[in-house]
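Chemist: Let's see this in three dimensions:
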Amino acid sequence: MNLKPESAFGSPFDSSKPLPDFDRAFVTLTERSDIGCILLNSAVDTKEVVSSIADSLGFEVPVSAAIPSGHGPGAVVWLTPRSWLIPCPVSEEFGLIARINAAFPDKRVHASAFSDYLCWLEIGGKEAHTLLTSAGFLSLEIAGLKTGHAKRTLLAGIPVVVVRNGDARWTLGVERSRLVYFTGFLRDSAARERAIAGRVN
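Modeler: Got it, this is the predicted structure:
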């Protein structure tokens, strides 16, 4: 038997596939199985290891929730004072993990693959923000979540990592077991917005 890894929607890994039933004039939703993910944990105070982490990665990691750090397909996401999510191309995932773990043989910092747990979607278009805010709060700041910033929040009752890539483009990290439900919610919301727009016009 030949077991071939697939994304949550049956696509091969390292691919990008638009999901059906979204009107491109309003919004697009794309499964991004070309985005890998690393979970990085520190067993000690971040101040002791943050410069060594940056050296092993080749880029900085944020030291607080308010500071963005761009790399690869998305921002490095601050989870806690001692943990981060690092989105990266699938092809780079294990190389980055090996570099980090080699730099910390004492396990003060440990990196592990997280792609089997967290799936990525990209949502874009003029109604993207409307759909996301119909699912929950994106930010309590007056100007909203700034470009380049990332946060964890509840959308449609599901924990989601939200990265704002541009004015109308977002990357969303969703648990694999909840991805079908979450995309169904967005599909229903998009259909509702199209119906409202049709009545207004």
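
Chemist: Could you use CA atoms for every contact and neighbour count after this?
Modeler: OK.

Chemist: What about L118, how many residues nearby?
Modeler: Residue neighbour count, defined by other CA atoms under 10 Å, stands at 22 for L118.

Chemist: hmm, I was thinking of D106
Modeler: Around D106 sit 9 other residues, with neighbours defined as other CA under 10 Å.

Chemist: mind checking the SS state of it?
Modeler: Applying DSSP: H, G, I helix; E, B strand; the rest coil to D106 yields a three-state assignment of coil.

Chemist: Also the one 5 residues further on?
Modeler: With three-state DSSP as the basis, A111 sits in strand.

Chemist: how close does the residue most central in space within the chain get to R32?
Modeler: Ranked by distance to the mean C-alpha position of the chain (CA atoms, centre = their mean), the top residue is G173 at 3.4 Å. G173 sits at a distance of 10 Å from R32 (criterion: CA to CA, to the nearest Å).

Chemist: Mutual contacts of these two, please.
Modeler: When contacts are counted by CA atoms under 8 Å, 6 or more residues apart in numbering, the set common to G173 and R32 consists of 119-121.

Chemist: Give the closest residue to G125 in space, chain neighbours not counted.
Modeler: V27 (4.4 Å; CA to CA, 6 or more residues apart in numbering).

Chemist: Tell me where this protein has helices.
Modeler: Shown for the chain, the helices assigned by DSSP state H span residues 46-57, 93-103, 128-135, 179-200.

Chemist: Need the ones you listed in CSV (columns: distance to S83 and mean neighbour count).
Modeler: Output for the helices of the chain, formatted as CSV (distance: least, CA to CA, whole Å; neighbours: other CA atoms under 10 Å):
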stretch, distance to S83, mean neighbour count
helix 46-57, 9, 16
helix 93-103, 13, 17
helix 128-135, 26, 17
helix 179-200, 23, 15
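
Chemist: One more, so I can put them side by side:
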Amino acid sequence: MMLDAISPLGHPVGQSVPMELFPNCNVLERSDLGAVLCVATDAGTKFSKALSKVVGCPMPEEHGAYTTQENRRALWLSPRSWIVLCDLNEEQKLVEAVTAAHPDHAVLATRFSDALGWISLQGETAEGLLRQGSFLSFVAGGFPVGHAKRTLIAGIPAVVLREAETSWLVGLERSRTRYFSEWLAGLTESFGEPK
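Modeler: As a prediction, the model looks like this:
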């Protein structure tokens, strides 16, 4: 018997599936993204430069801006951990490369796409939709493009990336992705008025 992998919302893995929720905001489930969690046994700054060479993307050394190189993005999670977003088919290669570069297990890498569900929101109303469940930023200028942070949205722990002015990517624990999508479906683009 063969089991087929499915996304947190029940779609085949490896696809970007539209959710058809709002006329002015494209919402997609992104199971086409691979994710590798890298955790260091000591301060991440001791490993970030060497790890950057291994994963092919500069590793951020503090919270805030995420880094990109080619088709990879690296997000700072904590002083000792990062998430590297990549093509789904590159996930295992990255894990193996990090393991080979650190045979002493000073940095551990694990496939993380099974742990997180990714939802993309693109459109003029995307920020307003997310704000209905969270304070995205307390900074006077708002949440800057090219930055990422950990926060709660609708009471759910999430990793949020602002990819462009009207483009957001939200990573959620797999078990809470369906709840988040149901919460999102209950929102209105008119912010407070019934649908």
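
Chemist: so who does W76 of the second structure touch?
Modeler: With CA under 8 Å, 6+ apart as the criterion, the residues that contact W76 of the second structure are 59-64, 66, 82-83, 148.

Chemist: Now check it against the first structure: what is it aligned to?
Modeler: Taking TM-score structural alignment as the alignment basis, one finds that W76 of the second structure is matched in the first structure by W78.

Chemist: Repeat that for A97 of the second structure.
Modeler: For A97 of the second structure, the equivalent position in the first structure is taken to be R99, counting by TM-score structural alignment.

Chemist: just checking, its match touches G58?
Modeler: No: contact criterion CA atoms under 8 Å: R99 of the first structure and G58 do not qualify, at 9.9 Å.

Chemist: which neighbours do those two share?
Modeler: The contact sets of R99 of the first structure and G58 do not overlap (CA under 8 Å, 6+ apart).

Chemist: got the buried residues for stretch 20-36 of the first structure?
Modeler: By neighbour count with 16 or more other CA atoms under 10 Å, stretch 20-36 of the first structure contains the buried residues 22, 26-36.

Chemist: So what's the residue count around R169 of the first structure?
Modeler: Neighbours of R169 of the first structure under the rule other CA under 10 Å: 18.

Chemist: nearest residue to the equivalent of it over in the second structure other than its sequence neighbours?
Modeler: Counting by TM-score structural alignment, R169 of the first structure lines up with S167 in the second structure. Taking CA to CA, 6+ apart as the measure, S167 of the second structure lies nearest to Q122, with 4.4 Å between them; neighbours along the chain are not counted.

Chemist: The residue mapped onto the one you found from the first structure and R108 of the first structure, how far apart?
Modeler: For Q122 of the second structure, the equivalent position in the first structure is taken to be G124, counting by TM-score structural alignment. Taking CA to CA as the measure, G124 of the first structure and R108 of the first structure are separated by 39 Å.

Chemist: neighbour-wise, which of those two wins?
Modeler: Applying other CA under 10 Å to G124 of the first structure and R108 shows that G124 carries more neighbours, namely 21 against 16.

Chemist: That one contacts N165, doesn't it?
Modeler: No: using CA under 8 Å as the test, G124 of the first structure is too far from N165 to be in contact (9.6 Å).

Chemist: picking up where we left off before, contact partners for the residue nearest to G125 of the first structure?
Modeler: 123-128, 190.

Chemist: That one pairs with which position in the second structure?
Modeler: Residue pairing (TM-score structural alignment): V27 of the first structure is matched to C25 of the second structure.

Chemist: about what we covered before: relative to L154 of the first structure, how far out is the residue nearest to the centre of the first structure?
Modeler: If you measure G173 of the first structure against L154 of the first structure using CA to CA, the figure is 11 Å.

Chemist: any common contacting residues for these two?
Modeler: In the contact map built from CA under 8 Å, 6+ apart, the residues linked to both G173 of the first structure and L154 are V160.

Chemist: ok, the nearest residue to A5 of the second structure once chain neighbours are set aside - how many residues close by?
Modeler: With sequence-adjacent residues excluded and distances taken as CA to CA, 6+ apart, A5 of the second structure is closest to V13, at 6.0 Å. For V13 of the second structure, the tally of surrounding residues (other CA under 10 Å) stands at 20.

Chemist: Just tell me what V13 of the second structure corresponds to in the first structure.
Modeler: Matched to the first structure by TM-score structural alignment, V13 of the second structure sits across from F13.

Chemist: Check the gap between its match and D116 of the first structure for me.
Modeler: According to CA to CA, F13 of the first structure and D116 of the first structure sit 11 Å apart.

Chemist: likewise I97 of the first structure?
Modeler: In this structure, I97 of the first structure and D116 of the first structure are 15 Å apart, going by CA to CA.

Chemist: again with I142 of the first structure
Modeler: As it turns out, when the distance is counted by CA to CA, I142 of the first structure lies 35 Å from D116 of the first structure.

Chemist: Please apply the same query to L179 of the first structure.
Modeler: When distance is defined by CA to CA, L179 of the first structure is 12 Å away from D116 of the first structure.
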